[in-house]
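*Asks:* Here's my sequence, what's the structure:
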Amino acid sequence: MNDIALRGFSTDQRVSYGLTLMVVSVLVSPAIDILAKLAIATVPAAEITAARFLLQVIFILPIAVARGRLFDLTWRKSALHALRGGLLLLTMLSFITTLKVMEVADAIAIFFVEPIILTILGSIFLKEAIGWRRYTACAVGFLGALLVIQPSMQEVGPIALLPIVAAFTLAVFLLVTRMVAQNEDPWSMQFHAGIWGGLFCLVMLALGEGTGSSVFDPVWPDGRVWVYLVGVGITATISGVLAVYAYRAAPASVLAPLQYLEIVSATILGWLVFGDLPDALKWLGIAIIIASGLYIIWRERKLQKSASVPPVSPAI
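*Replies:* Presented below is the predicted three-dimensional model:
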């Protein structure tokens, strides 16, 4: 449904429509990680990332061209697109590499400290006013993350910290997005970030060939892995497109709390596919992370009702 069709909707209908799309988006999103975890057993993280970028660019290109702003570029815009693409690449590489040894629900739970990191970075670089309540919520959220990380560190080692790296790079990505989003078409932004991320990824794969690296040395996928790679690209595109239209129909402050449904669907899918379930300590950490994130969202909504917050997850 496009923006013109939505004009005939009442405010409540638009919000309900946006909520529906967002729920579907966050429930579909963990399928990306499940497929990536299946693929990374035999192919490197950079190859999975490249496949996702490639398929997303292919799907987005016709829409971006039809909107007529795809080639509205300057050197500054191109540099910012390249920066966003590089940050998105680092986010995806960090998170997908984690999935090789960690349970999907655990990795996503740690990754969801991203809104907390974004809040702190916003106060530092964008001079956004952050009171003691939100700083306290950030500290509590990080303690929750430690409850998930600590047993994971014992199980898999320092790689358990990679979701924090992914959360940090995504937070920086969103800060840069805020800088350019005012005068840019969202579809064009997604396309250019995908192009640059894909190019960087291909360079890494070319340099990594023959090195034996489990992250960068490319391998030729077998038949089943091709299905996983294509599935990653398709589900990422579907989830991303649904989120775009959800945020067009309803306020970000209304939709943002729904992102935590992703932990629920990730836990269910991880249990169905891999038989993985978080233990009691990890569940406690997950609950603290969710509670802290929801409080920060509620507090921002209360203090800055007119502020627009970008979606937290571009379907990692």
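*Asks:* going forward, measure contacts between C-alpha atoms and count neighbours the same way
*Replies:* Will do.
*Asks:* Tell me which stretches of this structure form strands.
*Replies:* If DSSP state E is used as the criterion, the chain turns out to lack strands entirely.
*Asks:* Spell out the residue ranges of the helices in it.
*Replies:* Assigned by DSSP state H, the chain shows helices spanning 3-6, 11-39, 45-66, 75-99, 104-111, 114-125, 132-156, 162-180, 186-208, 223-249, 252-255, 261-274, 280-303.
*Asks:* Turn those into JSON lines, including mean neighbour count.
*Replies:* Below are these laid out as JSON lines (neighbours: other Cα atoms under 10 Å):
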{"stretch": "helix 3-6", "mean neighbour count": "10"}
{"stretch": "helix 11-39", "mean neighbour count": "21"}
{"stretch": "helix 45-66", "mean neighbour count": "21"}
{"stretch": "helix 75-99", "mean neighbour count": "22"}
{"stretch": "helix 104-111", "mean neighbour count": "27"}
{"stretch": "helix 114-125", "mean neighbour count": "19"}
{"stretch": "helix 132-156", "mean neighbour count": "18"}
{"stretch": "helix 162-180", "mean neighbour count": "21"}
{"stretch": "helix 186-208", "mean neighbour count": "21"}
{"stretch": "helix 223-249", "mean neighbour count": "20"}
{"stretch": "helix 252-255", "mean neighbour count": "20"}
{"stretch": "helix 261-274", "mean neighbour count": "19"}
{"stretch": "helix 280-303", "mean neighbour count": "19"}
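*Asks:* I have a second one here; can you model it like the first so I can compare?
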Amino acid sequence: MSPAPDRILPGILLMIGFTVTAPVMDSFAKLASAEIPVAQIAAARFAVQAAILIPLAALLGALVRPTLREAGLHLLRAILILAATTAFFAALRVMPLADAIAVFFVEPFILTLLGAVLLGETVGWRRVLACIVGFVGALLVIRPSFAAFGAVALLPLMTAFFFACYMVTTRQVARHTHPVALQAWTALGACVLVLPLLVIFEGSGVAPLDPVMPQGVFWLWLAGVGLAATVAHLFLSAALRRAPTAVIAPLQYLEIVAAAVLGLLIFDDLPDAQALAGIAIIMASGLYVFLRERDLNRPPPPAP
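*Replies:* Now for the predicted structure:
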């Protein structure tokens, strides 16, 4: 049975909330990266999320002790999302916000191909072609950034790959775990992984891992990263519970628009003509993949 229209509309509004809030998190991370190491920003993101969601999950009665298999999957998800987050925050130090997010949006294409390789899902030639076209669009965005910033412009591609693997892993555990508890366990696992690294590398001089004492407004930027990330993922989880993925997934591309607006207002960054062309190609290819999945009566790849 299809969800009622009065549930689909709130789902759409919640998804729009996600597309606006997620770039806010990235903006806070970019602001913080001026003085704070990347690993420390990632640690703040997951520490705040764990501090909010673990009590919330307990209050909802959803914080059930996981089985050994589920605990392993939670840890694997934590490794993957920590790698994706760290790579993306590192890219944001130098890349324009909209460019980095646009390159990341090759993730649905990687997820489609991983579904075929790892889950045995059927992927026809039309969707394979759409994925190839989407990657070409990503290259149009990457090329000027690569010329300006070097190999760091490839980091959003790494983020897309790690996040696609994270989504494949999530499919194995999401059916049996409350979404708030799922995010809580992931945040806790990421903290268990990254906080010891900050202790080990303190004073080492290894820039991405050597923590510093935040000063002044940088405390606000770090708190903003964690708070915005938590709110964004609560929006996403709530949207997915109210509306079909096929309805809300195409809305994720509004995140690029929000990122472009925030990048212009906060950092005075605006994608050039070549990057805009690449962004348009990525969006068109991604929308085709979603529509094709819907026509085949299969759930499209979940929104990042």
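*Asks:* coming back round to it: okay, the helices of structure 1 in CSV with distance to residue 214 of structure 1 next?
*Replies:* CSV is the format used below for the helices of structure 1 (distance: least, Cα to Cα, whole Å):
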stretch, distance to residue 214 of structure 1
helix 3-6, 44
helix 11-39, 12
helix 45-66, 8
helix 75-99, 9
helix 104-111, 19
helix 114-125, 26
helix 132-156, 16
helix 162-180, 15
helix 186-208, 9
helix 223-249, 16
helix 252-255, 37
helix 261-274, 21
helix 280-303, 28
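*Asks:* Minimum distance to residue 309 of structure 1: which of the ones you listed has it?
*Replies:* Proximity of those to residue 309 of structure 1 was assessed by Cα to Cα; the nearest stretch is helix 252-255, lying at 5.7 Å.
*Asks:* in structure 2, what residues pair with that closest one?
*Replies:* Aligned by TM-score structural alignment, helix 252-255 of structure 1 falls on residues 245-248 of structure 2.
*Asks:* mean shift of that stretch relative to structure 1?
*Replies:* Taking mean Cα distance after the TM-score superposition for structure 1, the mean distance separating stretch 245-248 of structure 2 from the aligned residues in structure 1 is 0.6 Å.
*Asks:* tell me how far that stretch is from the chain's mean position?
*Replies:* Stretch 245-248 of structure 2 has its C-alpha centroid displaced from the chain centroid by 17 Å (Cα atoms, centre = their mean, to the nearest Å).
*Asks:* Next: stretch 44-59 of structure 2.
*Replies:* The gap between the average C-alpha position of stretch 44-59 of structure 2 and the chain average comes to 18 Å, counting by Cα atoms, centre = their mean.
*Asks:* do stretch 159-171 of structure 2 as well
*Replies:* Going by Cα atoms, centre = their mean, the spacing between the C-alpha centre of stretch 159-171 of structure 2 and its chain's C-alpha centre is 9 Å.
*Asks:* Provide the aligned range in structure 1 for it.
*Replies:* Counting by TM-score structural alignment, stretch 159-171 of structure 2 corresponds to 166-178 in structure 1.
*Asks:* Have a look at how far, on average, that stretch is from structure 2.
*Replies:* Its matched residues in structure 2 lie on average 0.4 Å from stretch 166-178 of structure 1 after superposition (mean Cα distance after the TM-score superposition for structure 1).
*Asks:* ok, and what's touching that stretch?
*Replies:* The set of residues external to stretch 166-178 of structure 1 that reach it, using Cα atoms under 8 Å, 6 or more residues apart in numbering, is 80, 84, 87-88, 90-95, 111-115, 117-118, 121-122, 310, 312.
*Asks:* can you check stretch 177-192 of structure 2 too?
*Replies:* Under the contact criterion Cα under 8 Å, 6+ apart, stretch 177-192 of structure 2 has outside partners 43, 46-47, 49-50, 53-54, 56-57, 62-63, 74-75, 77-79, 81-82, 174, 233-234, 237.
*Asks:* Repeat that for stretch 219-234 of structure 2.
*Replies:* Applying Cα under 8 Å, 6+ apart, the set of residues contacting stretch 219-234 of structure 2 from outside is 17-19, 21-22, 24-26, 28-29, 31-32, 41, 44-49, 52-53, 180, 183.
*Asks:* Provide the aligned range in structure 1 for it.
*Replies:* On the basis of TM-score structural alignment, stretch 219-234 of structure 2 is assigned to residues 226-241 in structure 1.
*Asks:* mean deviation of the matching stretch from structure 2?
*Replies:* Averaged out, stretch 226-241 of structure 1 is 0.9 Å away (mean Cα distance after the TM-score superposition for structure 1).
*Asks:* What of stretch 145-155 of structure 1?
*Replies:* Average distance between stretch 145-155 of structure 1 and its aligned residues in structure 2, after superposition and using mean Cα distance after the TM-score superposition for structure 1, equals 0.6 Å.
*Asks:* what range in structure 2 does that stretch sit on?
*Replies:* For stretch 145-155 of structure 1, the matching stretch in structure 2 spans residues 138-148, with TM-score structural alignment as the criterion.
*Asks:* and that stretch, how far out from the chain's middle?
*Replies:* Between the centre of stretch 138-148 of structure 2 and the centre of its host chain there is 20 Å, according to Cα atoms, centre = their mean.
*Asks:* ok, now stretch 192-210 of structure 1?
*Replies:* Its chain's C-alpha centre lies 19 Å from the corresponding centre of stretch 192-210 of structure 1 when counted by Cα atoms, centre = their mean.
*Asks:* residue range for it in structure 2?
*Replies:* Across structure 2, the stretch matching stretch 192-210 of structure 1 (TM-score structural alignment) is residues 185-203.
*Asks:* Then stretch 287-300 of structure 1?
*Replies:* By TM-score structural alignment, stretch 287-300 of structure 1 lines up with residues 280-293 in structure 2.
*Asks:* cool, and stretch 24-34 of structure 1?
*Replies:* Stretch 24-34 of structure 1 falls opposite residues 17-27 of structure 2 when the two are matched by TM-score structural alignment.
*Asks:* That stretch: average distance to aligned residues in structure 1?
*Replies:* Per the superposition on structure 1, stretch 17-27 of structure 2 and its aligned residues are separated by 1.0 Å on average (mean Cα distance after the TM-score superposition for structure 1).
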